[in-house]
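K.L.:
Take this sequence and fold it.
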Amino acid sequence: MNETKGARLADRLKTAAEAKQALLAKFKPRPAAADPLFAERGVAAAAELKAVRAERQAVRTVKKKAADAVAAGAAVAAVERAERKRAKAPTEAEAKDKRDAKYAARKARR
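P.N.:
Modelled structure (predicted):
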C-alpha cells in the first residue's frame, strides 16, 4: 500500500524529492536521433528547386520574347499608319487650291 506510513520525515522528504525529479526528467530534452536520409533529401530538394527556377526562367524568357514581338509589331503598325496618313494628307499646294476653290464658289454664289 502506502510506503510512507510509519516513515520518518526525512524518508518522506526524500521520496517527495525523488518523485519531483522523476516528473522533471520527463521534460528534459532527449538526444535526437540523426536522420540517415537528411543529406539525400537536401540534395533532392536543391535539385527540385533548381528545376523549378529553370522552368520559371524559361517561362519568363518566352513571355519577354512574346512581349518584344508584340511591341515590334505595334511599332511597325504605327509606322505604317503614319505613312498611310501622310499619303492621304494633301500637300500644301493641294490644300491651298482647295481653299481657293471654296472661296471662288462662295463668291460666285453671291
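
K.L.:
C-alpha only now, for contacts and for neighbours.
P.N.:
Fine.

K.L.:
The spatially most central residue of the chain and A45, how far apart?
P.N.:
Relative to the mean C-alpha position of the chain, the nearest C-alpha, by CA atoms, centre = their mean, is the one of R56, at 10.0 Å. Using CA to CA, to the nearest Å, we find R56 at a distance of 16 Å from A45.

K.L.:
do A75 as well
P.N.:
To A45, A75 is 45 Å away according to CA to CA.

K.L.:
what packs against the helix or strand containing A74?
P.N.:
Taking DSSP states H and E as the criterion, A74 maps to helix 38-88. Of the remaining helices and strands, none touches helix 38-88 by 3 or more CA pairs under 8 Å, 6 or more residues apart in numbering; DSSP states H and E.

K.L.:
Before we compare anything, build this one as well:
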Amino acid sequence: MKFTRDNGLSERRGTAAEAKAAQLQAYKAAREAAEPMNAARQAERLAVAAAREQRHAERDRLKAEEKARLEAEAEERQAATEAAARAEIEAREATEKNRISRVLEDEAARKAERDRRYAARKARQG
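P.N.:
Down below sits the predicted model:
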C-alpha cells in the first residue's frame, strides 16, 4: 500500500511540535503528581540533616567536656606536684633552720660552760 499522505516539511514540523508539546504536558503532569512525594522526601531529608546536626553538636559538646575534664585533671596534677615540691622545700628549710638553731644553741651552751669554768677558776684564784 502506498501512503497517500504527503509528509512534507511543514507537516513533519507540526507533528514534531505536537509531540514536543505532548511530552511537555506529560512531564508537567508527572511532576505535579510526584510533588507530594518530593515534598515528603525533602521533609525526610531535612529531618535526617537536623538529626545529623544534633548528633554532631552532641558529639562536639561531649568532646569539649572531655577536653575540659582532662585539662582540669592536668591542672590538679600540676598543682599537686607543685604543692609537694613546695612542701619538700619547706621541710628542707625547716630542717636546715633546726640544724642551725641547734648549732647556735650548742655554741651558746659551750660559751656558757666556758664562761662558767673561767668564772670558777677566777673564783679559786682570787
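
K.L.:
one step back: the residue nearest to the centre of structure 1 matches what in structure 2?
P.N.:
Taking TM-score structural alignment, the alignment pairs R56 of structure 1 with A68 from structure 2.

K.L.:
same question, K88 of structure 1
P.N.:
Per TM-score structural alignment, K88 of structure 1 is aligned with I100.

K.L.:
Next, count neighbours for that match.
P.N.:
12 (other CA atoms under 10 Å).

K.L.:
Would you mind measuring from it to K111 of structure 2?
P.N.:
16 Å.

K.L.:
Next: K97 of structure 2.
P.N.:
Distance from K97 of structure 2 to K111 of structure 2, counting by CA to CA: 21 Å.

K.L.:
do A120 of structure 2 as well
P.N.:
A120 of structure 2 is 14 Å from K111 of structure 2, by CA to CA.

K.L.:
before we move on, what about E11 of structure 2?
P.N.:
For E11 of structure 2, the distance to K111 of structure 2 - CA to CA - is 141 Å.

K.L.:
What's V70 of structure 1 aligned with over in structure 2?
P.N.:
That one, V70 of structure 1, aligns with E82 by TM-score structural alignment.

K.L.:
who are the neighbours in contact with its match?
P.N.:
Residues near E82 of structure 2 by CA atoms under 8 Å, 6 or more residues apart in numbering: none.

K.L.:
if we can go back for a sec, the helix holding A74 of structure 1 vs structure 2, average offset?
P.N.:
Superposing on structure 2 places helix 38-88 of structure 1 at an average distance of 0.6 Å from its equivalents, by mean CA distance after the TM-score superposition for structure 1.

K.L.:
Now do that helix: distance to the chain's middle.
P.N.:
Helix 38-88 of structure 1 sits 15 Å away from the centroid of its parent chain (CA atoms, centre = their mean, to the nearest Å).

K.L.:
just checking, next helix/strand downstream of that helix?
P.N.:
Toward the C-terminal end, the helix or strand that comes next after helix 38-88 of structure 1 (DSSP H and E) is helix 92-109.

K.L.:
What are the contacting residues of that next one?
P.N.:
So helix 92-109 of structure 1 is contacted by nothing (CA under 8 Å, 6+ apart).

K.L.:
Great, nothing more from me.
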